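Trainee: got a sequence here, can you model it:
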Amino acid sequence: MFSKWRKKSTESKQIDILAPVTGKAVPLAEVPDEAFAAGHMGKGVAIEPSEGKLISPFDGTVVHVIKSNHAVMLEHASGLQFLFHIGINTVSLKGEGFTSHVNIGDQVKAGQVLIEFDTATIVGAGYPTITPIIVTNADEVTESLEVLSGPVTAGKDVILKAVMKS
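Mentor: Take a look at the predicted model:
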């Protein structure tokens, strides 16, 4: 009888995103590329990798794999979409040093290897290995996005906390 007077739930749902790469998480402002550093690509964080493996930080769907295998986009069940971009200007390597293990449309599990990359090849070509992790639709689906920094282990440490819009 009184159900029409009940308030709708205002509980926010927080989603923790784990590091997809082992290394040191840093603010996007430290990325030596204006498009990432100024947030033009979206909100997020970057990791200076200490090993050449990019794993899926959650169960999700591969929505795009860049032809040169240096970047991949995943969609989380919440609707959050992520761009994982290995290195800066690494598209110039035309795939050299990158091995993708996924294709568009693949369903991936947390911890699954998405891309392996050779940091020596990237550095040897004169490119930074810093890897931006961008939430490409954060403004559309989140109330807030907290970015964490410091040493991280892929698949274990939280790097982003997203509070979803209800």
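Trainee: could you use CA atoms for every contact and neighbour count after this?
Mentor: Noted.
Trainee: the spatially most central residue of the chain: what's it in contact with?
Mentor: Centroid check for the chain by Cα atoms, centre = their mean gives Ile133 as the closest residue, at 3.3 Å. Listed by Cα atoms under 8 Å, 6 or more residues apart in numbering, the contact partners of Ile133 are Gly44, Val45, Ala46, Ile47, Phe82, Leu83, Phe84, His85.
Trainee: what do you get if the cut-off is 10 Å, keeping everything else the same?
Mentor: Counting by Cα atoms under 10 Å, 6 or more residues apart in numbering, Ile133 makes contact with 19-21, 25, 28, 36, 41-47, 71, 73, 82-86, 159-160.
Trainee: check Leu160 too.
Mentor: Applying Cα under 10 Å, 6+ apart, we find Leu160 in contact with 15-19, 44-45, 133, 135, 145-149.
Trainee: nearest to Lys67 among those?
Mentor: Ile133 (18.2 Å; Cα to Cα).
Trainee: check which helices and strands the lengthiest helix in the chain is in contact with.
Mentor: Ranked by residue count, the top helix of the chain under DSSP state H comes out as helix 119-124. Helices and strands touching helix 119-124, by 3 or more Cα pairs under 10 Å, 6 or more residues apart in numbering; DSSP states H and E, are strand 98-100.
Trainee: what does the strand it packs on rub up against?
Mentor: Outside strand 98-100, the residues that reach it (Cα under 10 Å, 6+ apart) are 52-54, 65-72, 86, 90, 113-119, 121-122.
Trainee: how about a cut-off of 8 Å?
Mentor: Everything outside strand 98-100 that qualifies as a contact, by Cα under 8 Å, 6+ apart, is Ser68, Asn69, His70, Leu114, Ile115, Glu116, Phe117, Asp118.
Trainee: where neighbours are concerned, which of those has the most?
Mentor: Within those, most neighbours by other Cα atoms under 10 Å means His70, with 28 neighbours.
Trainee: this one as well, want them side by side:
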Amino acid sequence: MLSWMQKSRKKTADLVVMAPLSGRAVPLDRVPDEAFSQRMMGEGIAIEPTEGKVFSPFDGVIAHLINSKHAIVLEHDSGAQILIHVGMDTVSLKGEGFTPRVETGERVKTGQVLLEFDIERIKAAGLPIITPVIVPVGIDAVLEVETHEGPISAGQDPVLTVKLA
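Mentor: All right, here's what the predicted structure looks like:
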């Protein structure tokens, strides 16, 4: 017999996070920034992008578009969030080479373009283009994060499976 607690808990399916960029999904260990590579920011994967477009990996809301336009936090209806951080030290570009296509608070659909960026501009500044896709620490809705590595196409291949509470 189920207790009241067990009956009232709504079972939520795992959140499959589709590739927000095309390229190659690699372990976070390859990110040349300890906050990401040592998983201080959270668990996830990194993408070596081959195209300068970030797409929404699931239906959700833009929780935050960073002022320097190099990073976006997206929230799923389950409460799970992901941070997509384009390149390393790209905050130093002060938004140059980044064109957001969404605003904080906007509801987005899977596959919608969130951000465009100039890969060559980032490289010319001597900055790595590797892009962490992170489930931030401290999100109660998240139990576990499973990563999927290898060649990926934006919107077509999963990069993370988030086990939800």
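Trainee: buried ones from the contacts of Leu160 of the first structure, can you make that a ChimeraX selection?
Mentor: Applying 16 or more other Cα atoms under 10 Å to the contacts of Leu160 of the first structure, the buried members can be selected in ChimeraX as follows:
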select :15,16,17,18,19,44,45,133,135,145,147,148
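Trainee: show me where the second structure has helices.
Mentor: Counting by DSSP H, the helices of the second structure are 4-8, 34-37, 119-124.
Trainee: most tightly packed of the ones you listed?
Mentor: Per residue and on average, the most neighbours among the helices of the second structure fall to helix 34-37, with a mean of 17 (mean count of other Cα atoms under 10 Å).
Trainee: give me every residue that touches Asp33 of the first structure.
Mentor: Contacts of Asp33 of the first structure by Cα under 8 Å, 6+ apart are Ile88.
Trainee: whoops, Pro20 of the second structure was the one
Mentor: Val54, Phe55, Ser56, Pro57, Gly111, Ala154, Gly155.
Trainee: likewise Thr136 of the first structure?
Mentor: Neighbour list for Thr136 of the first structure: Met41, Gly42, Lys43, Leu80, Gln81, Phe82, Leu83 [criterion: Cα under 8 Å, 6+ apart].
Trainee: how near is the nearest residue to Thr119 of the first structure once chain neighbours are set aside to Ala154 of the first structure?
Mentor: Residue nearest to Thr119 of the first structure in three dimensions, not counting chain neighbours: Gly52, with 6.0 Å by Cα to Cα, 6 or more residues apart in numbering. Separation of Gly52 of the first structure from Ala154 of the first structure (Cα to Cα, to the nearest Å): 11 Å.
Trainee: need the residues touching each of the two.
Mentor: In terms of Cα under 8 Å, 6+ apart, Gly52 of the first structure and Ala154 are both contacted by the residues Val21.
Trainee: rebuild the contacts of Leu160 of the first structure as TSV, extending it with distance to Gly95 of the first structure.
Mentor: Converted to TSV, the contacts of Leu160 of the first structure look like this (distance: Cα to Cα, whole Å):
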residue	distance to Gly95 of the first structure
Ile15	32
Asp16	31
Ile17	27
Leu18	26
Ala19	23
Gly44	24
Val45	24
Ile133	19
Val135	24
Leu145	32
Glu146	32
Val147	30
Leu148	30
Ser149	29
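Trainee: number of residues surrounding the residue nearest to Val142 of the second structure when sequence neighbours are not counted?
Mentor: Counting by Cα to Cα, 6+ apart, Val142 of the second structure lies nearest to Leu164, which is 4.7 Å off, once chain neighbours are set aside. Here the number of neighbours of Leu164 of the second structure (other Cα under 10 Å) works out to 19.
Trainee: burial count for the closest residue to Arg39 of the second structure other than its chain neighbours?
Mentor: Once flanking residues are discounted, Arg39 of the second structure sits nearest to Leu28: 7.5 Å by Cα to Cα, 6+ apart. Using other Cα under 10 Å, Leu28 of the second structure is surrounded by 26 other residues.
Trainee: from memory Leu28 of the second structure sits against Met41, does it?
Mentor: No - in this structure Leu28 of the second structure lies outside contact range of Met41 using Cα atoms under 8 Å: 10.8 Å.
Trainee: from Gly42 of the second structure, how far off is the closest residue to Lys109 of the second structure other than its chain neighbours?
Mentor: Nearest non-adjacent residue to Lys109 of the second structure, counting by Cα to Cα, 6+ apart: Asp59, 4.3 Å away. From Asp59 of the second structure over to Gly42 of the second structure the distance is 21 Å, taken as Cα to Cα.
Trainee: neighbour count for those two, which is higher?
Mentor: Ranked by neighbour count (other Cα under 10 Å), Asp59 of the second structure and Gly42 place Gly42 first, with 21 against 17.
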